[in-house]
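*Asks:* Give me a model of this one.
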Amino acid sequence: MSPEEKLDPLPDNFILQPPVFYPVIPYVTTIFGGLHTGKMVMLQGVVPQNALRFQVDFQCGCSVQPRPDIAIHFNPRFHTTKPHVICNTLHGGRWQAEARWPGLALQRGASFLILFLFGNEAVKVSVNGHHFLHYPYRLPLSRVDTLGIFGDILVKAVGFLNINPFMEGGREYPVGHPFLLKNPRLEVPCSRALPRGLWPGQVIIVRGLVLQESKDFTLSLRDRSAYVPVTLRASFTDRTLAWISPWGRKKLILAPFLFYPQRFFEVLLLCHEGGLKLALNGQGLGATSLDQRALEAAGASDQWQYP
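*Replies:* So this is what the prediction gives:
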């Protein structure tokens, strides 16, 4: 794409906020589009061995003076005899009554994955895949537009996610089993085995940033004999997205083309009986049919190429 060429306009619901890797703490960032019901924020990192406390604040603005209101203050504390979490709200410069949760599921020196899921009346927080607390809103969620992270914490990644695009009215994010990497970047082309094969209900998630001089992006499933039952291909030449069969037949997918230089993307593939369902940037885009035996055989590995 030439520098003079403009990006095609995309519906707002196709535009995702890029993840942030290894931010310097304290860290404050704008939440694109603010918070709303169904949105999620994921925090992945490590609690330092000598940690005393840290906090994750969902703020109404980012001013220093006066201090902004904080709709949701999530504050794990490790320096007491019994580690616990405090949640609170700062309004007009005054803290309200604390809400306390014992049995903190975070440990010094251990990795963690925290997911904040914003519902109609409360935020739900899960730690390492298990529900930990819910905190009712005391300020309107629509006022929140800033995320702040402070204190004794090493953050590896911050992600901004949508609701499950594969479930009608679903509010949980698709469960995945990510490859745990010291460096969040993968060299491509690459191939990775699916540890437990491919079965109905499994979700494959690929997130990335398009390079400046990309030609195409392909995501293929194959078995141990290198047979490829299906390939998902995004072509930068004609700006099309399509399923490619083993015989080279192309089935176009009618959707906005969102693979542009320097733009973040998320591809989700959901395996179900008889095929795969596709979602791009949180929006379901239909499915492709596959023989169940082909799906089971394709569980050996998946591969993506991204020049």
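
*Asks:* only C-alpha atoms for contact and neighbour calcs from this point on.
*Replies:* Fine.

*Asks:* which residues are contacting stretch 83-91?
*Replies:* 69-78, 95-104, 135, 138-139 (CA atoms under 8 Å, 6 or more residues apart in numbering).

*Asks:* now the other sequence, so there's something to compare against:
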Amino acid sequence: MAFVSPLGYQPVYNPVLPLRQPVYGGLRPGMSVYIQGMIPHHAKSFAVNFTCGQFDGSDIAFHFNPRINEKQVVMNTSQSRSWGGEERKNDGFLFHKGGYFELVIFVNPGGYQVNLNGSHFYHYNHRIPLERVDNVHVNGDVTIQSLSVVGGGGGGVAMPPAYPPSGVAPMPGYPSMNLPAMGGPTYNPTVPYRANIPGGVTPKKTFVIRGFMPMGGQKFNINFRSSSGDIALHFNVRLNEMTVVRNSHIRGSWGSEERGMSNNPFVPGQYFDISIRPGNSRYKVYVNGQHFCDYRHRFSALQMITTLEIDGDVVLSLVQTISDMTFVSPLGYQPAYNPPVPFRNPIYGGLQPGMSVYIQGMIPHHASRFCVNFACGQYDGSDIAFHFNPRFDGKDKVVFNTLQSGSWGGEEKKKDGFPFHKGRHFELVFFVNPGGYQVNVNGSFFYEYQHRIPLESVDNVQVDGDVTIQSLSVVGGGGGGPMMTPAYPSDGVMPLHGYPSMTLPAMGGPSYNPSVPYRAFIPGGVTPKRTFVIRGFMPEGGQNFHINFTTSSGDIALHFNVRLNEFTVVRNSLLGGCWGAEEREMADNPFVPGQYFDISIRTGNGRYKVYVNGQHFCDYAHRLPDLQMVENLEIDGDVVLSLVQF
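*Replies:* Here you go, the predicted model:
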């Protein structure tokens, strides 16, 4: 019942500019980029660039450049630092000073289709191969409310969504969330909303509701209703009472209200993301990725609950039902890989005790200094609750401080045990405890910095200076106690030089940095409700590794064998001492030496579904149908494991 959210669809809200957004796995036909923004009154121009790299001077496959004063949009391509022939559009210019806009760029096999405020605006033919594009950059005179890189797979043309009819246009300043379709959700439904739940409610379904309450909004409700009219779950956000009421209406009578909650995450004008997951005995409700409440079933015949209703002071952006075999990944645990520096990473929901920030990086040979800032805002001049500043000045040291109202406080310094060295990699973990920030470097305790600014004010992590970042993750949440420091890998399983050991803080019980060969018992055996997550990388020179799901008798129900020496991934079963027929079909091979992978294997009643890096990779029909006999997970070969979880 852990909270899960589709990988790759979490928007970046209110980013600071310039913004560089990586496109993990590269751009493909069927994807789209969705931007909500506002043009400031002083604006002259801004640009959205689809780039082949994250650094200044990288090729720009598509340059989309609205010029406000000229009332035209210029489009172009830059290769080897030389611009090509411009394409311009003057008619239908819809970017106005002080006005809001929605910009959707659909990636099609032939080019980029640009939709503006729900209408077709332009089609720009590809001049650079699509597979080279791996970043989206936004810069200039614009305020971005949200940016999402959406979708993937599929070679067909991305279909633009219908724009909301005039009767449900958003309030000024509030986005309509006219996102392109993402595997079947309903975007921008009108309120009141009412929809049938095919097959009724089951423990295999998750209901996702996203939107916001407009300014002046007082309340809204979500009802799960049966065919007889009973309300199994009434979830009622009441801002006028500063509470959220849960109840049931059965056989014409309301039951006793439940109002307990640790905090109220609903704020007018701010986005919310509700996930309601029914289990065998209760609903679990998550808001913005955090557990909000449980509600025990008062109406036990779940499959009779056939209707979802939403009404009140709410603007809906998305309503979606996710089945048990939809790929899911824990919200907030997807690292940012190789971000450009300076880098600003929002902390959605703010910093809390029990969270941690994990950074892998490398110090360049020319380094003078770098810093990691826990900031109370995303703009220059914001307060900095914790300034962590390694300095390479001949008197190598780390300086710690706090910036409030533009003034630095008293410095704290640490010179002994300086752990950063030019030309070398490092792992840096900040544990957020109730009393301060605990800093670990390369697996060892380094420093404790006491809070000078209340923790709840911190909503950004910023990295700047002479450093290369391989990955940055904001991890965890909840719990008021201090984080427990993970064990650093033993000498026998230290990573290869230049490769991180992924000594991440614990995230709900997974096994971090397990040694290879890896073997673990699966309590209760494999069931259709289980997902197995395996993260790591193949070192340079690696040839193959495999994942086996085995029985106590030695049968292998699923053998997943990555063979780089054959450029394939083999799936098979070993039953009664005999191998079956191999399955090798795949659209592409996502395994590359030195690059991270994230494998999710989800068991269903008829098959395993395998996802790699958030994309569906293959299905494998069960050849050993008695799943509960499968009670061991084994991993071996040329692989460095960072996490195994099930």
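
*Asks:* returning to what we had before: select only the buried ones of the contacts of stretch 83-91 of the first structure in PyMOL?
*Replies:* Entered in PyMOL, the line below selects the buried ones among those, by 16 or more other CA atoms under 10 Å:
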select buried, resi 69+70+71+72+73+74+75+76+77+78+135+138+139
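
*Asks:* Show me what Pro434 of the second structure lines up with in the first structure.
*Replies:* Per TM-score structural alignment, the equivalent position to Pro434 of the second structure in the first structure is Asn120.

*Asks:* Neighbours of the closest residue to Gly37 of the second structure other than its chain neighbours, how many?
*Replies:* Among residues not flanking Gly37 of the second structure along the chain, Ile144 sits closest, at 4.3 Å (CA to CA, 6 or more residues apart in numbering). Neighbours of Ile144 of the second structure under the rule other CA atoms under 10 Å: 22.

*Asks:* Could you do the one 4 residues further on as well?
*Replies:* Burial of Ser148 of the second structure is recorded as 20 neighbouring residues (other CA under 10 Å).

*Asks:* before we move on, what SS does it have?
*Replies:* Using DSSP: H, G, I helix; E, B strand; the rest coil, the structure places Ser148 of the second structure in strand.

*Asks:* my read: the match of Pro434 of the second structure touches Thr37, true?
*Replies:* Yes - under the criterion of CA atoms under 8 Å, Asn120 of the first structure makes contact with Thr37 at 5.6 Å.

*Asks:* Check whether Leu117 of the first structure really touches Val123, as I assumed.
*Replies:* Yes - here Leu117 of the first structure lies in contact with Val123, judged by CA under 8 Å, at a distance of 5.6 Å.

*Asks:* Compare those two and say which is more crowded by neighbours.
*Replies:* Neighbour totals were compared for Leu117 of the first structure and Val123, and Leu117 leads with 24 against 20 (other CA under 10 Å).

*Asks:* Let me see the contact set for that one.
*Replies:* Neighbours of Leu117 of the first structure in contact, by CA under 8 Å, 6+ apart: 38-41, 123-125, 172.

*Asks:* make it 7 Å
*Replies:* 38-41, 123-125 (CA atoms under 7 Å, 6 or more residues apart in numbering).

*Asks:* for the residues you listed, which one is nearest Thr29 of the first structure?
*Replies:* Closest approach between the contacts of Leu117 of the first structure and Thr29 of the first structure, by CA to CA: Val41, at 12.4 Å.

*Asks:* Not counting its neighbours along the chain, what's nearest Gly148 of the first structure?
*Replies:* Nearest to Gly148 of the first structure is Val28, by CA to CA, 6+ apart, at 4.3 Å.

*Asks:* how about the one you found, what's its match in the second structure?
*Replies:* Checking TM-score structural alignment: Val28 of the first structure goes with Arg344.

*Asks:* in what helix or strand does that match lie?
*Replies:* Assigned by DSSP states H and E, Arg344 of the second structure belongs to strand 343-346.

*Asks:* contact partners of that strand?
*Replies:* 459-464.

*Asks:* continuing past that strand, what's the next helix or strand?
*Replies:* In N-to-C order, the element after strand 343-346 of the second structure by DSSP H and E is strand 356-362.

*Asks:* how about the helix or strand just after that following strand, aligned to which bit of the first structure?
*Replies:* Moving toward the C-terminus from strand 356-362 of the second structure, the next helix or strand (DSSP H and E) is strand 370-375. Aligned using TM-score structural alignment, strand 370-375 of the second structure spans residues 54-59 in the first structure.

*Asks:* Quick one: average offset of that stretch versus the second structure, please.
*Replies:* Taken over the aligned residues, the distance from stretch 54-59 of the first structure to the second structure averages 0.3 Å (mean CA distance after the TM-score superposition for the first structure).

*Asks:* what's the spacing between that stretch and its chain's center?
*Replies:* 19 Å (CA atoms, centre = their mean, to the nearest Å).
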